[in-house]
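> My questions are about this predicted structure, shown below with the sequence.
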Amino acid sequence: MTNNESLFKSLSPSKIDSSVEIQNWLSQFSINDQTFAKLLLSRLKFISRDKYSEWLNKTILSIIDKQFVFALYSVRKLSQSGNYPSYWGNDKQVIYRPGESQGSEDLVYSLIANLVRANKDRLLDHPSLDKLKSNKVRQYILIDDSIGSGERISKFINSMLKHPTFLSWWNLGWINIHIVSFSRFHEAEKKIITNIRGKDNAKQKIRKSSKIKFHSELVYHQNWIKSRWGENYEPLIEFCQAQKQIPPKKRLGYGDVFSNLIFYHSVPNNTPGIIWAKKSKSKWEPLMPNRTVPTWLIELLENNNDKIITTSKLSNELLNAIMLIKKGIRNPTSLAQRLNTDTQYAKNLLEHLKMTGLINEHSRLTSRGLDIFHQKNIISLQSWDYSMYIPNSWCAG
């Protein structure tokens, strides 16, 4: 695993301010809540289809061995209800896959097909039980985008084990499973192993935990939220929890995972619901409806040259930053405290102000910045304390 930040795209303050679509989404919040909404957006990590594809190809090629044949399967949700079917039909073939788009699964299917074409002697594409038997397959690679709670992957494996033939192979120790996901939570590993059929104690000849290996680019600890969301993650959690227009179970994402990783080809349901969820009969408009990343957002992320924002479009946040800089507050940490954000976001704001020519390299106002400071649209900074934060949606009236 390599924590390579070049894999990711993110939304800078200038990109957030320059996007009409994002501004429309932000307008659904109060002025105070917009600060937290923008901070949340800036902390999201986006990975493109190309980057994900490159990573997946590299990872699978590092797993396969010339002396073995590997079977590749895309992990998918098999049923909306609690009673999921066997993955194998009576004819020992993989059960029917719906014809309509399946989101991230479609991309994984395509990548698997390409890999198999290039490695026909070692890889099999979603093979049947008969084909597994004839090729004496012992190595299985199950592919998912990300693993949060681990529920989907454990149910998927159990659906494979519902067929007596596959179950017998599993009990005999003839199956070794490699679970490949770009990211996973460390806590999910134990849950997956626990929830899979069979026992995992020292009395077992072959413990089920020895049959499973995990491969990921990123491994998070669910309680180490600071590593994902930055130093001021607690107000962000309170902010998301307070959004009554979002169903309670979706406010922090599925299983309260509160992930910040988003794929161009799919928005995981363990990310904050405020960006993708919509309550029934609610007027609320999510930024990424139906858990998809809109084309305009991909174009915004891929634009390496941040759009110059004109004076008339400067946000209250930037105007407040100008006022603070004029008062001599130029240190990112001090700015963050006064603007109700975190240090990294404050650094990005300073870079944005430099790019627009409002401050110089020494973080002092230029003549253009001074002109804006003296204009009437400079607003007064409100006194704000994170420890006393009460989201706007909690307030009566």
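On my side now, so go ahead. Numbering: from 1, shown residues only.
> Could you use CA atoms for every contact and neighbour count after this?
Noted.
> which residues are in contact with stretch 71-78?
84-85, 87, 105, 108-109, 112, 123-127, 132, 137, 139-144, 152-153, 156 (CA atoms under 8 Å, 6 or more residues apart in numbering).
> try this one side by side with the last:
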Amino acid sequence: MKEDGAFLARKLIYTEQGKRWLRQFDDLDQETAIFLANSLTLVSHTEFRRKLEQNLEEAAADIDGPIAVFAIRELPKTAPEQWMTPQPMPFFSCTVASPDGRSVAAVEATSDLGSEAISAQIIRQLARGNSTKFVNHPTLSEMRARRCRAIFLVDDFIGSGNRVREFVESLWLEPTIKSWWSTKHIAFHVIAYSATESGMTSVQKHKSKPTVRVHRDATSFDALPIKPESREAIRKLCGEYGKRALKGRKNMWFGYKQGMCSIVFEHGCPNNTPAILWEFKEGSPGWTGLFPYRTVSGEVASVFPPEVVRGDSVSLLTDMGQKRLAKSGALSRTGETGKIILVVLAMIAKGHRKRSSICFATGLSSKDCERIIERCIKWKFLSPQRRITPQGLSELNAARKFSVLERAAVERGSDYYYPRQLRQITC
């Protein structure tokens, strides 16, 4: 948990845009507004591209054969009758093929380009670097000629899951693809940088049974590893000032589908985040979000850390009510792995068992969170159901007794962690 990057992210509120945003809150509410801004997970261009590419390459390593790769975007819909809800159209009937008939356009020529343009560029680079493995937005005939064994659908963030499901459905409506899937010649994979738990579940329920792979679980402000009263204060703030920012659209005060998401990308702010972060309204009373119109200005982008990190463990433990552990010397007596293990045990002891919450608190990827949890289960600090065990509680109690002046048993910076309860048999 590198604290230099976390410090950089906390400068968000001191930018000129941050100051303008903060001045809109009453004096008594500004502390909560600052806490909300400091709790955002800021994802830079560098972090996004590097981790999404890594995610794609790791997923491709498990596929024996070429892979058709598409950037997820909004597609046209149609309804047989005016009163019916519009539904996705078959994918290749609403895309434009290249002159040679081997690929389709990755984005609409006249569309307001968003994350799909960045995803499309990443796909293009991967295909150029490994053309035998990655096939960039192929047509059906090209997929057949290349004998593609999987379809990778790429996005930055899965919020509600609606857009991803509609894109998957559009491909599913192609009879040829459905036939290949039914005979197990092809499989669907959705690759994203981050996703909410509900969004992942929604996508996984599609009839094509896609495998969903993300680098980092996204948490919501409702699930932050903090005291319940602090979470309630944030929600109250979003409601009260959301009314000022979006008076006539109550359904968006807490974000699309009540998402309350806490992740923001340098290329744009998802609409699943609270409206007070991204709305812009002129007049009186007007409103200026931290990310007006869901865009990130150059000044604000300058405080996005190169990689996702989380703030110091002392503040985190204090926020979740683990003050004795925060004040002990345990956190300074071990390396990064030991510190993370203590934080994870402290979180689970307080009922914060969701992987998204652990990702938020530690700055770890979803995969690394699983590894830490598996290690804790192996040491019997956690049960297989991911609940704190008596041994885990004993480890926390032992850590709380560390004196600040006590000399470290393990040199600080060591990558290995010796549980206090096991030291007699591991040393």
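In hand now; what should we look at? Everything numeric in this text was worked out from a predicted model, so none of it was measured.
> Which members of the contacts of stretch 71-78 of the first structure are positioned in helices?
Members of those lying in helices (criterion: DSSP state H): Glu105, Val108, Tyr109, Ile112, Leu132, Arg152, Ile153, Phe156.
> Most neighbours of all those, which one?
For these, neighbours were counted by other CA atoms under 10 Å; the highest total belongs to Ile153, with 25 neighbours.
> Could you verify my assumption that that residue touches Lys191?
No - Ile153 of the first structure is not in contact with Lys191 according to CA atoms under 8 Å; the separation is 10.1 Å.
> Just give the nearest non-adjacent residue to the residue mapped onto Ser44 of the second structure from the first structure, would you?
Taking TM-score structural alignment, Ser44 of the second structure has Ser48 as its aligned residue in the first structure. Spatially, and ignoring its direct neighbours in sequence, Ser48 of the first structure is nearest to Tyr264 (5.1 Å; CA to CA, 6 or more residues apart in numbering).
> what do we get in the second structure for that neighbour?
In the second structure, the position corresponding to Tyr264 of the first structure is occupied by Glu266, as judged by TM-score structural alignment.
> which residues does its match contact?
By CA under 8 Å, 6+ apart, the residues touching Glu266 of the second structure are Leu42, Val43, Ser44, His45, Val296, Ala301, Phe304.
> out of those residues, which ones does the first structure keep as well?
Retained contacts for those in the first structure, judged by both residues aligned by TM-score structural alignment, their matches' CA atoms under 8 Å, are Leu42, Val43, Ser44, His45, Val296, Ala301.
> Sort out for me which of the residues you listed are in strands.
Using DSSP state E, Leu42, Val43 are the members of these that sit in strands.
> and the closest residue to Ile22 of the first structure other than its chain neighbours, what helix or strand is that in?
For Ile22 of the first structure, ignoring the flanking residues on the chain, the nearest one in space by CA to CA, 6+ apart is Ile16 at 6.3 Å. Assigned by DSSP states H and E, Ile16 of the first structure falls within helix 13-18.
> What count of nearby residues applies to the aligned partner of Ser146 of the first structure in the second structure?
Matched across to the second structure, Ser146 of the first structure falls on Phe157, judged by TM-score structural alignment. By other CA under 10 Å, 24 other residues sit near Phe157 of the second structure.
> And what about Phe157 of the second structure, helix, strand or coil?
Applying DSSP: H, G, I helix; E, B strand; the rest coil to Phe157 of the second structure yields a three-state assignment of strand.
> Could you do the one 3 residues further on as well?
Judged by three-state DSSP, the three-state class of Ser160 of the second structure is coil.
> how much space between it and Leu56 of the second structure?
As for Ser160 of the second structure, its distance to Leu56 of the second structure is 22 Å (criterion: CA to CA, to the nearest Å).
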